[in-house]
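1. here is my input; please provide its structure:
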Amino acid sequence: MTPAPAPSLLAFDGSGIDGGLYTDVTDAAHRTPHWLDHAVLLWSDYGLAVFAVLMLAGWWAARRRGAADTARALAVPVATVLAYGVNSVVKALVAEDRPCISLPHTPTLEACPGAGDWSFPSNHTVVAFAAAAALLVVDRRIGAVAVLAAVAMGASRVWIGVHYPHDVLAGALVGVAVGLPLTLAARRAAPLVERARGTALAPLLGTP
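-> Got it, this is the predicted structure:
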């Protein structure tokens, strides 16, 4: 584990909210088998790629249904990117130090991000839950898989030591709050999709 950077004097210290729970989780991580920690690290670092695959699956399934369903499927990545953008603004406004900075003597599986790489809310969790909420609108079975993957992603961020539990909870709320309504509203673009199905875009948009 690399030494934690010095905390910023202007940053918010979130350890008073659930720092105890955070240290309980990171302590547990150091008592589990190495293979499990390695698997969690891999999932935490690369698991977002799974959501891209699920988005493709949602789009492929929606191509065989109505234009409104296709419009919603096409909106999933857009809603996810917008959720990430909203979260970036919240991060900058709150400016919460990472727990590995505020609690420097707590052992973590992941190297501590540098000062200025804010903690609240968790970007990974926002992206995962925005995608999951949006995919639930598109296809319940695919969405259910995405929800389980999103929960695993959020938990992994605390497990490896880069986020407090409240960072993950807030990230889930932001992701759902942005991803769900935007995807529901995308059905209004159904007439555009219907017209586009008569153009060269038909192979991408499919037919009912």
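
2. for the rest of this, base every contact and every neighbour count on C-alpha atoms.
-> OK.

3. show me which residues of the strand or helix carrying residue 156 are buried.
-> Using DSSP states H and E, the element containing residue 156 is helix 140-159. Buried residues in helix 140-159, counting neighbours by 16 or more other Cα atoms under 10 Å, are found at 142-143, 146-147, 149-159.

4. what about residue 161, distance to residue 38?
-> 13 Å (Cα to Cα, to the nearest Å).

5. the more surrounded of these two?
-> When residue 161 and residue 38 are compared for neighbours, residue 161 comes out ahead with 24 against 13, by other Cα atoms under 10 Å.

6. identify the residue nearest the more buried one in space, chain neighbours excluded?
-> residue 108 (4.8 Å; Cα to Cα, 6 or more residues apart in numbering).

7. can you confirm the one you found is in a helix?
-> No - counting by DSSP: H, G, I helix; E, B strand; the rest coil, residue 108 is not found in a helix; it is coil.

8. contacts for stretch 113-127, please.
-> Identification of contacts with stretch 113-127 by Cα atoms under 8 Å, 6 or more residues apart in numbering yields 4-8, 48, 80-81, 83-84, 87-88, 90-92, 94-99, 101, 150, 153-154, 157, 162-164, 166-176.

9. what comes into contact with the helix holding residue 156?
-> Helix 140-159 has contacts (Cα under 8 Å, 6+ apart) with 22, 25-26, 29, 40-41, 43-44, 47, 51, 54, 57-58, 109, 122, 124-125, 128-129, 131-137, 163-165, 168-169, 172.

10. cross those against helices and list the overlap.
-> Using DSSP state H, 22, 25-26, 29, 40-41, 43-44, 51, 54, 57-58, 124-125, 128-129, 131-137, 165, 168-169, 172 are the members of those that sit in helices.

11. to compare against the first, here's another:
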Amino acid sequence: MHLMSLISGRSALLDHAVFGLTKDMFSSVILLSLVVYAWFGTNRSDRRAGILVGTVMSFFAGVVSRILQLSLPTHLRPLYDADLHFKSPSGLDSGALNHWSSFPSDHAAVVFGLACTIYYADIRIGRLAFALVTLLSASRIYLGVHFPSDVIAGASLGIAVVMATQQFRTSSVMRQLMAKEETNSALFYSLAFYFCFGVATLFNDYRSALSELAKQLHAHIAS
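-> So this is what the prediction gives:
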């Protein structure tokens, strides 16, 4: 992180370029597009079932990671660790994520889980996906949002969860779901699109709405 601090904040152009990589359209949306590509790149029901399981479990890994963030002792982000003297990059909100612990990275858990899912379905596209998520995670380290250890822990969690649950692609539940893809494809793909969009944005709208509702309820109870 000291090495990153020597680079970060020195060039506004570089800072804005790296910051742009964290936007959904340049990160999660591209990754979910690769998931769709892998899905339609095969007609094998077992591989498609593996993609479905992996996508759902990648999101689950992100939820587990967030629970760990809330449960474990607070781990300050590099931006707010006074001992690091980390220089804030241009364009980054100085108050960004300052109320959330950084370990492990829920973003890394989700995107590395998705990359692993794609790899199981198509090794060639999977390698591209892993290269993409590595670049995205490096950008978050550059910006001081995460320590390398946060990313490694989150990535390990996401990959482990996906690998451990791929066996369920041949379960009776998955066979029934895959049958729905054939008998009611309109409903299946509508729900799949909605869920993929939510994963791509990490359900930010829902999280913001629930957070605001919790604040209002707390204020109402306090009054």
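
12. need the buried ones from the contacts of stretch 113-127 of the first structure selected in ChimeraX.
-> Only the buried entries of the contacts of stretch 113-127 of the first structure go into this ChimeraX selection, using 16+ other Cα under 10 Å:
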select :4,5,7,48,80,81,83,84,87,88,91,95,96,97,98,99,101,150,153,154,157,162,163,164,166,167,168,169,170,171,172,173,174,175,176
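
13. following the longest helix that the first structure contains, which helix or strand comes up?
-> Longest helix in the first structure, counting residues (DSSP H): helix 67-94. Remark: after helix 67-94 of the first structure, the chain's next helix or strand is helix 99-102, criterion DSSP H and E.

14. mean deviation, that next one versus the second structure?
-> Taken over the aligned residues, the distance from helix 99-102 of the first structure to the second structure averages 1.7 Å (mean Cα distance after the TM-score superposition for the first structure).

15. tell me the residues of the second structure aligned with that helix.
-> Helix 99-102 of the first structure lines up with residues 78-81 of the second structure when matched by TM-score structural alignment.

16. so what's the gap between that stretch and the chain middle?
-> Relative to its parent chain, stretch 78-81 of the second structure has a centroid offset of 21 Å by Cα atoms, centre = their mean, to the nearest Å.

17. over to stretch 119-127 of the first structure?
-> Remark: stretch 119-127 of the first structure is offset 6 Å from the chain centroid, using Cα atoms, centre = their mean.

18. could you do stretch 59-72 of the second structure as well?
-> Put simply, stretch 59-72 of the second structure sits 11 Å off its chain's centre (Cα atoms, centre = their mean).

19. contacting residues around that stretch?
-> 100-110, 113, 154, 157-158, 161, 199, 202.

20. what lines up with residue 164 of the second structure in the first structure?
-> Residue 164 of the second structure maps onto residue 181 in the first structure, with residues paired by TM-score structural alignment.

21. now for that match, how many residues are close by?
-> Around residue 181 of the first structure there are 14 other residues, counting by other Cα under 10 Å.

22. that one and residue 80 of the first structure, how far apart?
-> 12 Å.

23. cool, and residue 161 of the first structure?
-> Using Cα to Cα, residue 161 of the first structure is found at 24 Å from residue 80 of the first structure.

24. what's the answer for residue 135 of the first structure, then?
-> For residue 135 of the first structure, the distance to residue 80 of the first structure - Cα to Cα - is 10 Å.

25. what do you get for residue 49 of the first structure?
-> 13 Å.

26. next one: residue 189 of the first structure
-> Distance, residue 189 of the first structure to residue 80 of the first structure, by Cα to Cα: 17 Å.

27. pull up the aligned stretch in the first structure for stretch 133-143 of the second structure.
-> By TM-score structural alignment, stretch 133-143 of the second structure lines up with residues 150-160 in the first structure.

28. coming back round to it: average offset between the helix holding residue 156 of the first structure and the second structure?
-> Compared with the second structure, helix 140-159 of the first structure is 0.9 Å away on average (mean Cα distance after the TM-score superposition for the first structure).

29. gap between that helix and the chain center?
-> Taking Cα atoms, centre = their mean, one finds the center of helix 140-159 of the first structure at 9 Å from the center of the full chain.

30. ok, now which ones touch residue 21 of the first structure?
-> residue 165.

31. likewise for residue 75 of the first structure?
-> 182, 183, 186.

32. do the same with residue 211 of the second structure
-> So residue 211 of the second structure contacts nothing (Cα under 8 Å, 6+ apart).

33. what's the match for it in the first structure?
-> Using TM-score structural alignment, residue 211 of the second structure pairs with nothing in the first structure.

34. what helix or strand is residue 211 of the second structure on?
-> Assigned by DSSP H and E, residue 211 of the second structure belongs to helix 204-222.

35. distance of the corresponding residue of the first structure for residue 184 of the second structure from residue 59 of the first structure?
-> In the first structure, residue 184 of the second structure lines up with residue 200, judged by TM-score structural alignment. As judged by Cα to Cα, residue 200 of the first structure and residue 59 of the first structure stand 17 Å apart.

36. out of those two, which sits in the busier spot?
-> Using other Cα under 10 Å as the criterion, residue 200 of the first structure and residue 59 rank with residue 59 on top: 25 against 9.

37. trace that one over to the second structure, please.
-> By TM-score structural alignment, residue 59 of the first structure lines up with residue 39.

38. its match against residue 50, yeah?
-> No - applying Cα atoms under 8 Å as the test, residue 39 of the second structure and residue 50 come out as separate, 9.6 Å apart.

39. joint contacts of these two?
-> Contacts common to residue 39 of the second structure and residue 50, judged by Cα under 8 Å, 6+ apart, are residue 121.

40. circling back to that earlier point, drop anything exposed from the contacts of helix 140-159 of the first structure.
-> 22, 25-26, 29, 40-41, 43-44, 47, 51, 54, 58, 109, 122, 124-125, 128-129, 131-137, 163-165, 168-169, 172.
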